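> Can you look at this prediction? I've put the sequence above it.
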Amino acid sequence: METLLSPAFDNLSSFDGGKIKKGLKQVEGLLAQICLSGPSSPRKQHLQPGAADREQPARKVLADLSGDPAFREFFKLQEGFEWNVAQRLLTTLDFLVVRGGDGQYDLLIVNALDLIQGVLLLHPPSKVLFARSVHMNLPPDLLEPINCPAIQSATIITLVVALLDMPQNMRVFEQLDGLLTITSLFKSRETGREVKFRLTEFLYFYLTPETPSIPRADARLATGAPGLLQRSPSKLAKVFGGAGNEGKGERQGTATAGDGMTLSVEEKKEYVDRYLPGVVDELLKDLDTYKPFGGVLS
């Protein structure tokens, strides 16, 4: 696994756009190999009458990953700073944002955001990287009106993934005026329909109850030191023998401030009301009527 990650990391660390693109493709290929089954279990897809059947690898469901040797090796490597893919992608994204003010790196930025989403879903403990303001500052920067709608939409989705089950990240996001950025973009007449749709989804997500299911990672994570991450109690934690009961236990209490303190829906409603007065009640009414996110508010 290290031999696959090493050339990808070298390319991602380059100042050349072409090499960065190659590095992103290499990471994408690695994640695809982990998420797709090998040639031993192909599935055939009949494309058109008369066309030859093409063999395509079947996607693995989440439960299948726990027994996959490649995924087990990947997950373990993510526990350390040296091979943590999310950290490398965030560093590359920061470079692209700083150098890509003229739009020359827009596609690479979108690709990097998509890969960050995937890595955070495969290795949830990496989400704690966003507890650092240096990383949490990136999403608000990418939501600025100067950026194209594709970047803004991808940023909102990435933000949801980074904040999901991570109240400590949510508090950092709020402290950095991230909610002000979201609501300002929502109110702007210049914001396109697709982006406004994503923003509405984000507000729905923000107003759902907080359930911290990922244990706080070791403090060394915040400094980027070795021993970066701890296990996750999610389904993926079955790789290391399962931690579901521990995760349930974590949900029973409310953490202290600065350590992932959760807020109630009413408290978050007050925050949104500061920026979008009169809108929150309609959003909550929609949540009650249409029950997105599995109807967690009912």
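Structure received.
> okay, CA-based contacts and neighbour counts for the rest of this
Will do.
> and residue 284, what does it touch?
204, 207 (Cα atoms under 8 Å, 6 or more residues apart in numbering).
> Could you check which helix or strand contains it?
Applying DSSP states H and E as the criterion places residue 284 in helix 280-290.
> and what of residue 93?
Counting by DSSP H and E, residue 93 is found in helix 85-99.
> Can you name every helix or strand that the very next helix or strand once past that helix contacts?
Proceeding N to C from helix 85-99, the next assigned helix or strand is helix 106-122, under DSSP H and E. Counting contacts by 3 or more Cα pairs under 8 Å, 6 or more residues apart in numbering; DSSP states H and E, helix 106-122 packs against helix 17-35, helix 85-99, helix 149-163.
> elements contacting the last one?
This means helix 149-163. helix 106-122, helix 138-142, helix 167-175, helix 193-206.
> and the first one with helix 149-163, angle?
Meaning helix 106-122. Going by axes from the mean of the first three to the mean of the last three Cα atoms, to 10 degrees, helix 106-122 is angled at 20 degrees with respect to helix 149-163.
> now the helices and strands packed on helix 106-122 in JSON lines, with distance to residue 207 and mean neighbour count?
Formatted as JSON lines, the helices and strands packed on helix 106-122 follow (distance: least, Cα to Cα, whole Å; neighbours: other Cα atoms under 10 Å):
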{"stretch": "helix 17-35", "distance to residue 207": "31", "mean neighbour count": "18"}
{"stretch": "helix 85-99", "distance to residue 207": "27", "mean neighbour count": "19"}
{"stretch": "helix 149-163", "distance to residue 207": "12", "mean neighbour count": "21"}
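> Second structure follows, compare the two:
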Amino acid sequence: MESLLRTAYENLCSEDVRTVKVGLRQAESVVFQVSKPTEENRVPLSIFLKLQESFLYNLTTPCLQAFGQLVKVHYEAVQAQDADTETLVCKLLCDILHVMEGLVLLHPPSQLCYNSEAVLDLFGRLLRVSQPVTLQVAAVKTLVCVMVDRPIVMRAFERIGGLARVCMLFKNKQTHQQTKLQALEFFYFYLSPEPYTLEHEPYRKTRTEKQAYLSTFLSNVDGLRKDLDTFQPFGRLDESHD
């Protein structure tokens, strides 16, 4: 396990897209084996989680480096009108976002790696109307995963204007319906109660505060909150501290 993680780490940190692709497939393999073990290929979750606590073996760190590299290459390919590279890198970006989702679901402490305005700004670059729908949807999905029970990450996303970007994408007439539906789910998530603990208290906002902030970018937020309270898509809401 340690050898595979180190090899994946090194490949993901490469500046060569083909090498990054190899590292990505290795990371996918690890996540799959841990989350869906078989008799022939069983990786104990406890061992994986223990290794994720180490800088040497944590997979989220190199994935974020590869993510940044791929966003850069994708932009350059678009500017150069290199359709083949653009298509390849778009697929890799979607795949790495999926892996990043899996990693934080398996190891929630890795969410703290996203408490960086530079990292979150990379997501913002994918929240443009000009980006492929698959990238827009994957980016919004991953944002939800990295922010669950992490008010500190959500506040960082607000600081870089991330919420405003999601709203602009949602309101744009050219935005695909699939992206709009994903953005709508994001708004429901955003308006949900945040955890109340000593760790989160300095960064926590109440639902009323978030509703007021979201209303600066979006209309009918009252209606969104009413729908959330009525249909409870994420289950029963704990409003004991709101």
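Yes, it's here. Quick caveat: nothing in here was measured; it's all calculated off a predicted structure.
> quick one: which of the helices and strands packed on helix 106-122 of the first structure is nearest residue 223 of the first structure?
Proximity to residue 223 of the first structure (Cα to Cα) singles out helix 85-99 among those, at 11.7 Å.
> The closest one to helix 17-35, inter-axis angle?
Using the same axes, to 10 degrees: helix 85-99 of the first structure against helix 17-35 is 150 degrees.
> Where in the second structure does helix 85-99 of the first structure fall?
Using TM-score structural alignment, helix 85-99 of the first structure corresponds to residues 59-73 of the second structure.
> got the contact list for that stretch?
Outside of stretch 59-73 of the second structure, the residues within contact range by Cα under 8 Å, 6+ apart are 5, 8-10, 12-15, 17, 20, 24, 27, 52, 89, 92-93, 96-97, 100, 103-104, 110, 113, 119, 122.
> secondary structure class for residue 55 of the first structure?
strand (DSSP: H, G, I helix; E, B strand; the rest coil).
> That one: neighbour count?
13 (other Cα atoms under 10 Å).
> Assign a three-state SS to the nearest residue to it once chain neighbours are set aside, would you?
The shortest distance from residue 55 of the first structure to any non-neighbouring residue, by Cα to Cα, 6 or more residues apart in numbering, is to residue 44 (4.6 Å). Here residue 44 of the first structure is recorded as strand under three-state DSSP.
> And residue 51 of the second structure, by the same measure?
Strictly by three-state DSSP, residue 51 of the second structure counts as helix.
> Could you measure from it over to residue 11 of the second structure?
18 Å (Cα to Cα, to the nearest Å).
> and the residue mapped onto residue 13 of the second structure from the first structure, how far is that from residue 151 of the first structure?
With TM-score structural alignment defining the correspondence, residue 13 of the second structure maps onto residue 13 in the first structure. For residue 13 of the first structure, the distance to residue 151 of the first structure equals 21 Å [Cα to Cα].
> Equivalent analysis for residue 249 of the first structure, please.
Taken as Cα to Cα, the span from residue 249 of the first structure to residue 151 of the first structure is 38 Å.
> To which residue of the first structure is residue 44 of the second structure aligned?
With TM-score structural alignment as the criterion, residue 44 of the second structure pairs with residue 70.
> What number of residues are in the vicinity of its match?
15.
> before we move on, which element is it in?
Applying DSSP H and E, one finds residue 70 of the first structure within helix 69-77.
> Stretch 4-20 of the first structure: end-to-end distance?
End to end - Cα to Cα - stretch 4-20 of the first structure spans 15 Å.
> Pull out the buried residues from that stretch.
5, 8-9, 11-13, 19-20 (16 or more other Cα atoms under 10 Å).
> And the contacts of it?
By Cα under 8 Å, 6+ apart, stretch 4-20 of the first structure touches 21-24, 26-27, 30, 83, 88-89, 92, 105, 108.
> at 6 Å what do you get?
Outside stretch 4-20 of the first structure, the residues within contact range by Cα atoms under 6 Å, 6 or more residues apart in numbering are 23, 26.
> again with stretch 114-134 of the second structure
Here stretch 114-134 of the second structure makes contact (Cα under 6 Å, 6+ apart) with 136, 153, 175.
> Spatially nearest residue to the second one, not counting backbone neighbours?
The shortest distance from residue 153 of the second structure to any non-neighbouring residue, by Cα to Cα, 6+ apart, is to residue 115 (4.8 Å).
> corresponding residue for that neighbour in the first structure?
Checking TM-score structural alignment: residue 115 of the second structure goes with residue 131.
> Let me see the contact set for the residue nearest the centre of the second structure.
Nearest to the centroid of the C-alpha atoms of the second structure, with distances taken as Cα atoms, centre = their mean, sits residue 142, at 2.5 Å. By Cα under 6 Å, 6+ apart, residue 142 of the second structure lies in contact with residue 101.
> how about a cut-off of 10 Å?
94, 97-102, 104, 123 (Cα atoms under 10 Å, 6 or more residues apart in numbering).
> what's the burial count for residue 204 of the first structure?
By the criterion of other Cα under 10 Å, residue 204 of the first structure has 18 neighbours.
> Please say which position in the second structure it maps to.
Residue pairing (TM-score structural alignment): residue 204 of the first structure is matched to residue 188 of the second structure.
> That match and residue 230 touch, don't they?
No: counting by Cα atoms under 10 Å, residue 188 of the second structure stays clear of residue 230, with 11.6 Å between them.
> any shared contact partners between these two?
Common contacts of residue 188 of the second structure and residue 230, defined by Cα under 10 Å, 6+ apart, comprise residue 224.
> List the buried residues for stretch 263-282 of the first structure?
Those would be 263, 265, 268-269, 271-272, 275-276, 280, for stretch 263-282 of the first structure by 16+ other Cα under 10 Å.
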